[in-house]
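> Generate coordinates for the sequence data below:
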Amino acid sequence: MTPLDQLQVFKAMHDSPHARLEHSAHLGDGLAAALWNNRHDARDYEAPSHHTLSCYIADGTGTFRRDRPGHTGAPDKLCIMPAGSASHWVVNGSIRLAHLYISQEQFALGCVSLLDREPRELQLQEATFLDDPEQARRFRQLIALDWDEPAERLLTSSLAHEILDHALLSQVGLRQGLRLKGGLAAHQRRQLSEYVEGHLDQPLSLGELAALCNLSEYHFARMFRESFGLPPHQYLLARRLAKARQLLRYGQLPLGEVALLCGFASASHFSNRFRQALGATPGAYRTALKS
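Next comes the predicted model:
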């Protein structure tokens, strides 16, 4: 994921002379978290390139959006700030809040795998001071963990995925007035998704996937990215890692078998890819989630 100081919402908070960063961490898989204190401030978020989910942990009763001064926050209220959406905030008094930053690539993966829709068809719906006790509970669990301790950071990552999945199922809607151009047909996208899921344990080439759609590799790669929101190799790696996380969390297979079932050439290759994505080895991930 982009370094934290390059995420627009994080940077806008960090640049404030009034806001104080308590803690922050990359959680892998295009997710990052931060815990803030702020007081007597005004913050502007100008069309960020990432999504931000926030939960008010304490205070916030004097916080409002400039265009909605009569609507103020409170503990456990949630705000959803989609990528590309500008918002302007005033903080009267104090506030403590948690942020979860989500890359557009991770959002795209969720749209395809969880909702079976093209990411460009969908949008995360903006919400201000939303009541969602289940999400608020997850945020409170998330900030109670020690993000500097490797095992607890992995638990934090798991919670962040639960928060994202909940948001995808409850706060995503169709883009209005959208006329899609290019990309793959819906049946081609579903065929590819099913084929990839059914062959994760096998080497898959760009040519093999392109042949399923009767396209050249060049045109297939371009159209795949339009429909899936990320390139074929990145999608394939993400699905392999997702399957690996599931096998590690709910099974007892040796790591070498998990590697082969997920299409990695060797246990060392699997370990390197897993660590690059999640910041920990497969063994450490299994231990953290089993403990």
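> make it CA atoms for all contacts and neighbour counts henceforth
Will do.
> Please, where are all the strands along the stretch 1-150 of the chain?
20-28, 31-45, 51-59, 63-65, 68-72, 77-81, 87-102, 122-124, 127-131 (DSSP state E, counting those that start in this stretch).
> Please provide the structure for the following sequence as well, for comparison with the first:
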Amino acid sequence: MLAGRAGETLLVPVEDRWRSLPQAAHGAAVAERILAASWSQDAGESREASCSRIDGYYTVGIALTPATVMFQHEREIVCDGPVLQGSIQITAPGASVKACHASPCRVMHLFIAPQLLARRYDEAEGQLDPPERLAQSPAIFRDVAIERLALALEAANPLADAFGRVFADSVCDAILARLLCTRTERVSARASPRRAQLPKWRLRRAIDFIEANLASPIGLADVAASAGLTRMHFAAQFRSTTGYSPHAYLLQRRLEHAQTLLRDHDCSVLDVALSCGFSSHAHFTSVFKRMTGEPPNVWRARIRNGASQDAIASAATATATATATATATATALDQIASLHASPSDDSRSGPARAIRRR
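The predicted model follows:
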């Protein structure tokens, strides 16, 4: 596990770079445990990230927030547009991938050793899909159950004690079992009739319209009109494509926008509520608490306190580095002075003493 704030460790460490293996990958028990790590991008950034190859691990990417991304797998563009929370992509060992994120996002990556995958399959006595089929297709798909499990793992991240480790291992095993089951379900679903889905360009229009109007009192008819469909057809196709109703998706995005405002700005909770399309302070507080478990002001205080602790730790590190640098510089100057000084020559030792005094 990687270090978090001073004196802490995290169950899901932050990646040094996109899809980089956590330090635990270099230990002796990597075949006994699914490794988890997280990666995020803040508002206002647009970054291209690439991962040449990760040999020896399947990589499972789980979107913890909606995002706009271009994802490329072995020079083939798999996705270029919006992806929903709970979207999943699986990369086989040794495959090369690249992504360009054009919006804020949080992603969790699970790194699974092939031998662990084979052992889990054997333990299921053939009731799960064979391991080699896990990354047969690089296509992005969505699974609500895996989304909920990943969010639960993220929420438990600070509990890096014995209980937290057992909990994290259990959640990761549950995600793996679900992935091996879901593969079979996706194959059978393709063989059966299904509702029509929104074409990508219509989905992009709808999501762009929502993003541009988070503070406005828009409704289903407005979003459907932006995609050029009737309310009934749009609602059915949007749910079939994303797994969300249009209202649920709009509410989720408003909440995430509110969290950004609460974290990065000093405006009042009422101003945040009105800026995110809520009609009153009471309505916003009720929805926020239901979806996050905390009132807005409590959430803001906790997040900012965590950021303050990070700043203190960073300042302490910077001070220690500066002190070490100053000490090393003084030592070097003393050594230089001693080389040029002679005990019998006061005129040469004088400048050396002056250097040491500085």
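> After superposition, what's the TM-score, could you say?
The TM-score (TM-score structural alignment, normalised by the length of the first structure) is 0.47; 169 aligned residues with a C-alpha RMSD of 4.5 Å.
> rewinding a little: turn the strands of the stretch 1-150 of the first structure into CSV, columns for mean neighbour count.
Listed next are the strands of the stretch 1-150 of the first structure as CSV, based on neighbours: other C-alpha atoms under 10 Å:
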stretch, mean neighbour count
strand 20-28, 17
strand 31-45, 20
strand 51-59, 23
strand 63-65, 22
strand 68-72, 13
strand 77-81, 23
strand 87-102, 20
strand 122-124, 19
strand 127-131, 16
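> a markdown table please, covering the ones you listed and showing distance to residue 239 of the first structure.
Putting these into a markdown table (distance: least, C-alpha to C-alpha, whole Å) gives the following:
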| stretch | distance to residue 239 of the first structure |
| --- | --- |
| strand 20-28 | 14 |
| strand 31-45 | 16 |
| strand 51-59 | 21 |
| strand 63-65 | 38 |
| strand 68-72 | 40 |
| strand 77-81 | 26 |
| strand 87-102 | 17 |
| strand 122-124 | 20 |
| strand 127-131 | 30 |
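> of those, which approaches residue 154 of the first structure most closely?
Nearest of these to residue 154 of the first structure, taken as C-alpha to C-alpha: strand 20-28 at 7.3 Å.
> if we can go back for a sec, compare the strands of the stretch 1-150 of the first structure and give me the one nearest residue 256 of the first structure.
Here strand 20-28 is closest among those (C-alpha to C-alpha), at 22.2 Å.
> quick one, that closest one and strand 87-102 angle?
Angle, strand 20-28 of the first structure to strand 87-102, by axes from the mean of the first three to the mean of the last three C-alpha atoms, to 10 degrees: 40 degrees.
> my guess is residue 283 of the first structure meets residue 256, correct?
No: the pair residue 283 of the first structure / residue 256 is not scored as a contact, 10.8 Å apart, by C-alpha atoms under 8 Å.
> Which of the strands of the stretch 1-150 of the first structure sits closest to residue 238 of the first structure?
strand 20-28 (11.3 Å).
> re earlier: right, and the strands of the stretch 1-150 of the first structure - which one's nearest residue 11 of the first structure?
strand 31-45 (9.4 Å).
> in which helix or strand would I find residue 225 of the first structure?
Using DSSP states H and E, residue 225 of the first structure falls within helix 217-228.
> can you check residue 167 of the first structure too?
Counting by DSSP H and E, residue 167 of the first structure is part of helix 150-170.
> Give the next helix or strand downstream of that helix.
strand 172-174.
> How about residue 284 of the first structure: what's its closest non-neighbour residue?
residue 151 (7.0 Å; C-alpha to C-alpha, 6 or more residues apart in numbering).
> before we move on, what about residue 9 of the first structure?
Nearest one to residue 9 of the first structure, counting by C-alpha to C-alpha, 6+ apart, is residue 45 at 6.0 Å.
> sorry, back to before: between residue 283 and residue 256 of the first structure, which one's more packed in?
residue 256 (15 against 12; other C-alpha atoms under 10 Å).
> is it fair to say the more buried one lies in a strand?
No: secondary structure of residue 256 of the first structure (DSSP: H, G, I helix; E, B strand; the rest coil): helix, not part of a strand.
> Go ahead and confirm it touches residue 267.
Yes: in this structure, residue 256 of the first structure is within contact of residue 267 by C-alpha under 8 Å, at 5.1 Å.
> what residues do those two have in common as contacts?
Common contacts of residue 256 of the first structure and residue 267 (C-alpha atoms under 8 Å, 6 or more residues apart in numbering): none found.
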